[in-house]
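Enquirer: Fold the stuff below for me.
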Amino acid sequence: MPGALLLLAATGVALVVAFLLLLYLVLPVNHPKPLSLSGAHVVVTGGSSGIGKSVAIECFKQGAFITLIARNEKRLLEAKREIEKFSVNDKQVVHSISLDVSKDYANVEKLLKQAQEKLGPVDMLVNCAGISVNGKFEDIDTYRFEQLMAVNYLGSVYPTRAVVTKMKERRMGRIVFVSSQAGQVGVFGYSAYSATKYALRGLAESLQMEVKPYNICVTIAYPPDTETPGFVEESQSKILETKLISESSSICQPDYVARIIVKNAVQGKFTSSFGVDGHMLRILTNGMAPVSSIAEILESVIFLGIFRLVSLYFIAGFDSIVRRCLVEREKSEKTD
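Expert: All right, here's what the predicted structure looks like:
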């Protein structure tokens, strides 16, 4: 009997090993060489504050040359001076461009061409430019839907379009899109915002399939609520339902988010997630997204069902919040 058990155990181990080997040989797992940021040219849009500025600082600390892009020239110059304090050698440069990346593609292309003439070809582009609007679908002016789609989506399309051809010629590069956890799951009050962040995923997946043969890696990041100036401003007018739902997750610091984004981007990982909630959401929403390791595949296979059950608990909680707010609002209206 012990011999039979040992044989059975050995057979099980052999089957698992064979299965893992098959996955390794058959599945399109990407194993790119990590990108060194020392001397690299990194372009960061939305770089005057928040996650964008923190990404620029993190890259500058690793020896990169930075092209910093933002609309507000005053804040841009302030950020430039702050970033320059983190230089690791005398050769590093922070080149700033006051530009709205969501308008006039020809101008975006021209200014990025000038930046490349100054600091060399772009090795990594980090698309951080974005804005948020919170409100019920019928209360949000229609022009705000257009504005968010322009800034959050086209504001990533235009810079990417301006640098991708040169990256393909050089057969190297990194392109990062900063989405949001609201780009993985729709949340009450974010009908305008979530749609634009979901759009980035479609762009990232399609583009990754195009550029992968050219040794270019695309990363899409899904940060949670992050303590940025934009988040603080939005919180002052956030509707009650969204506020209560948002309280179910913690608020991250931009420096932490930036470190994870840069680390995953230089390693060539497709998805960049943050914390326990982000890890669960990544597995739940993987779908047919590219994978970076066998470990990611096994995680999905093992935990997808469990996390789906957990997600139903959270959804029920969110629905309960919405119902309670509706009941309280109706009571208040009757009293008035």
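Enquirer: CA only for contacts and neighbour counts going forward, please
Expert: OK.
Enquirer: Would you indicate which residues of stretch 49-56 are buried?
Expert: Buried residues in stretch 49-56, counted by 16 or more other Cα atoms under 10 Å: 49-56.
Enquirer: before we move on, what about stretch 147-163?
Expert: Buried residues in stretch 147-163, counting neighbours by 16+ other Cα under 10 Å, are found at 147-160, 162-163.
Enquirer: for stretch 245-260, same thing?
Expert: 245-246, 252-255, 257-260.
Enquirer: From these, pick the one nearest Val211.
Expert: Looking at the buried residues of stretch 245-260 and their distance to Val211, the nearest is Ile260, at 22.7 Å (Cα to Cα).
Enquirer: One more, so I can put them side by side:
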Amino acid sequence: MSKQEQQQQALVLGATGGIGGELARQLRAAGWAVRALHRGTAESAGRDAQGIEWVRGDALNAADVLAAARGCAVIVHAVNPPGYRRWSELVLPMIDNTIAAARAQGATVLLPGTVYNYGPDAFPLLREDSPQRPLTRKGAIRVELERRLATAAEAGGMRAIVLRAGDFFGPRAGNSWFTQAMVKPGRPVRAVQLPGRAGVGHQFAYLPDVARTMLALLEKRGALPAFASFQMAGHWDADGREFGRAIQRVVQRRGGAAPRLRAFPWWLVRLVSPFVATLRELLEMRYLWQREVRMDNALLLRTLGHEPHTPLDEAIEATLAGIGCLDGEAVQAAPARA
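Expert: As a prediction, the model looks like this:
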């Protein structure tokens, strides 16, 4: 394999998820050869209709990751434990496997970051150098994950890029607050549940825009520090209701009645959480809906000159269509815009 060919090969861990899948598709569209690791049967391996090569393996198995990464200049680490569960057991072993594979290949690790790393002392405006003193168990794990990634990158032999963004939404976003709490996929939108406290701003990110931003950073990886961290502005909902109003506008424009806006029933989640592990995990992160937390994208703008940004109503319409809430439409991603 030539050097040029190697620089156009990427491994995606978590390609069946929202951000991993979106990155895999956008990398392929940009001319990259894309390999995706999955835990399915041997029969399900092979190239799909979009030209992505699926190989059987597990992100928790170091040998599987090392083999899948052979010849790759980029490893997208977009894999997470399902349903917010078992983070303490699974998150750090997976990043260790990715780091080992990246070192072996001299690759760049591309990581979708979170705001879990930060505690209230860093709110309300987060910058890349804001102190990381989280109050939650998940936050502490994410801090350690990034510490290991930074240590490995700064030691040489590999690079790492982290991009933080708001809560994901999009036509193929998978599990998200949009699909799990705000609206019901596959049904006309009659009501929108708003998880945030009234009057408190919240940050969202349209998944195709996130993937396009990560791809743009990847193209500049040679000029970036060995460990580079960036933040997106995405879509800012200043009062916690603008997202709901945008859904109302889209539904009305498509001929439907404006859905009602109502508060998300946190009381019910608290009531049932002793019996459902996933709900207990969601409650731990409720503070992110009760406090204003916003990310400064100044460094991203200096680096790229712009942030890919799809207008809110257009992004909402593509998302509702993609999850079957508008006249039974199939998944249809709107193009990301610069």
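Enquirer: re earlier: show me the buried residues of stretch 245-260 of the first structure that map onto helices.
Expert: Counting by DSSP state H, the members of those that fall within helices are 245-246, 254-255, 257-260.
Enquirer: Export those residues as TSV, with columns for distance to Gly189 of the first structure.
Expert: As requested, those are arranged in TSV below (distance: Cα to Cα, whole Å):
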residue	distance to Gly189 of the first structure
Ile245	10
Ser246	11
Pro254	23
Asp255	27
Val257	24
Ala258	26
Arg259	29
Ile260	27
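Enquirer: Check those residues and tell me the two furthest apart.
Expert: Ile245 and Arg259 (26.4 Å).
Enquirer: where's Ser44 of the second structure relative to Leu279 of the second structure, distance?
Expert: When Cα to Cα, to the nearest Å is the yardstick, Ser44 of the second structure and Leu279 of the second structure sit 32 Å from each other.
Enquirer: Between those two, tell me which one has more neighbours.
Expert: Taking other Cα atoms under 10 Å, Ser44 of the second structure and Leu279 do not tie; Leu279 has more neighbours (20 against 13).
Enquirer: The more buried one and Leu271 touch, don't they?
Expert: No. Here Leu279 of the second structure does not reach Leu271: they are 9.7 Å apart, not a contact under Cα atoms under 8 Å.
Enquirer: Contact partners for the residue minimising distance to the centre of the first structure?
Expert: The centre of the first structure sits closest to Ala221, judged by Cα atoms, centre = their mean, with a distance of 1.9 Å. The neighbourhood of Ala221 of the first structure, defined by Cα atoms under 8 Å, 6 or more residues apart in numbering, consists of 176-180, 261, 271-273.
Enquirer: same thing but 10 Å
Expert: 128, 176-181, 183, 200-201, 257-258, 260-262, 264-265, 269-274 (Cα atoms under 10 Å, 6 or more residues apart in numbering).
Enquirer: Please check those residues and keep the buried ones.
Expert: Of the members of these, the ones counted as buried by neighbours, 16+ other Cα under 10 Å, are 128, 176-181, 183, 200-201, 257-258, 260-262, 264-265, 269-274.
Enquirer: Show me which helix runs longest in the first structure.
Expert: helix 294-335.
Enquirer: just checking, what packs against that one?
Expert: Helices and strands touching helix 294-335 of the first structure, by 3 or more Cα pairs under 10 Å, 6 or more residues apart in numbering; DSSP states H and E, are helix 2-26, helix 240-246, helix 275-284.
Enquirer: closest to Lys113 of the first structure out of these?
Expert: Nearest to Lys113 of the first structure among those is helix 275-284 (35.1 Å), distances taken as Cα to Cα.
Enquirer: which parts of that closest one are buried?
Expert: Neighbour counts over helix 275-284 of the first structure (16+ other Cα under 10 Å) mark 278, 280-284 as buried.
Enquirer: Return the member of the residues you listed nearest to Ala9 of the first structure.
Expert: Ile283 (29.3 Å).
Enquirer: And that closest one, how close does it get to Ile302 of the first structure?
Expert: Following Cα to Cα, the distance that separates Ile283 of the first structure from Ile302 of the first structure is 10 Å.
Enquirer: thought Gln62 of the first structure was touching Ser36?
Expert: Yes. Using Cα atoms under 10 Å as the test, Gln62 of the first structure is close enough to Ser36 to be in contact (8.4 Å).
Enquirer: higher neighbour count, the two?
Expert: Between Gln62 of the first structure and Ser36, counted using other Cα under 10 Å, Gln62 has the larger neighbour count: 18 against 13.
Enquirer: Now which residue in the second structure aligns to the more buried one?
Expert: In the second structure, the residue paired with Gln62 of the first structure according to TM-score structural alignment is Ala30.
Enquirer: before we move on, what about Gly52 of the first structure?
Expert: Using TM-score structural alignment, Gly52 of the first structure pairs with Gly20 in the second structure.
Enquirer: Enumerate every residue touching its match.
Expert: Neighbour list for Gly20 of the second structure: 12-14, 26, 36, 76-79, 111-112, 173, 211 [criterion: Cα under 10 Å, 6+ apart].
Enquirer: could you redo the last one with a cut-off of 6 Å?
Expert: Applying Cα atoms under 6 Å, 6 or more residues apart in numbering to Gly20 of the second structure gives the contacts 14, 78.
Enquirer: next one: Ser180 of the first structure
Expert: Applying Cα under 6 Å, 6+ apart to Ser180 of the first structure gives the contacts 222-223.
Enquirer: Pull up the gap between the alignment partner in the second structure of it and Thr213 of the second structure, please.
Expert: Counting by TM-score structural alignment, Ser180 of the first structure corresponds to Thr114 in the second structure. The gap separating Thr114 of the second structure from Thr213 of the second structure is 15 Å, by Cα to Cα.
Enquirer: and what of Arg85 of the second structure?
Expert: Separation of Arg85 of the second structure from Thr213 of the second structure (Cα to Cα): 28 Å.
Enquirer: same question, Gly51 of the second structure
Expert: For Gly51 of the second structure, the distance to Thr213 of the second structure under the criterion Cα to Cα works out to 22 Å.
Enquirer: what do you get for Gly57 of the second structure?
Expert: 28 Å.
Enquirer: what ranges do the helices span in the stretch 1-150 of the first structure?
Expert: Ranges of helices within the stretch 1-150 of the first structure are 2-26, 50-61, 73-84, 105-119, 142-148, based on DSSP state H, counting those that start in this stretch.
Enquirer: Out of these, which one sits most buried?
Expert: Relative to the other members of the helices of the stretch 1-150 of the first structure, helix 50-61 carries the highest mean neighbour count by mean count of other Cα atoms under 10 Å, namely a mean of 26.
Enquirer: tell me the average deviation of that helix from the second structure after fitting.
Expert: Taken against the second structure, helix 50-61 of the first structure registers an average deviation of 0.7 Å after superposition, with mean Cα distance after the TM-score superposition for the first structure.
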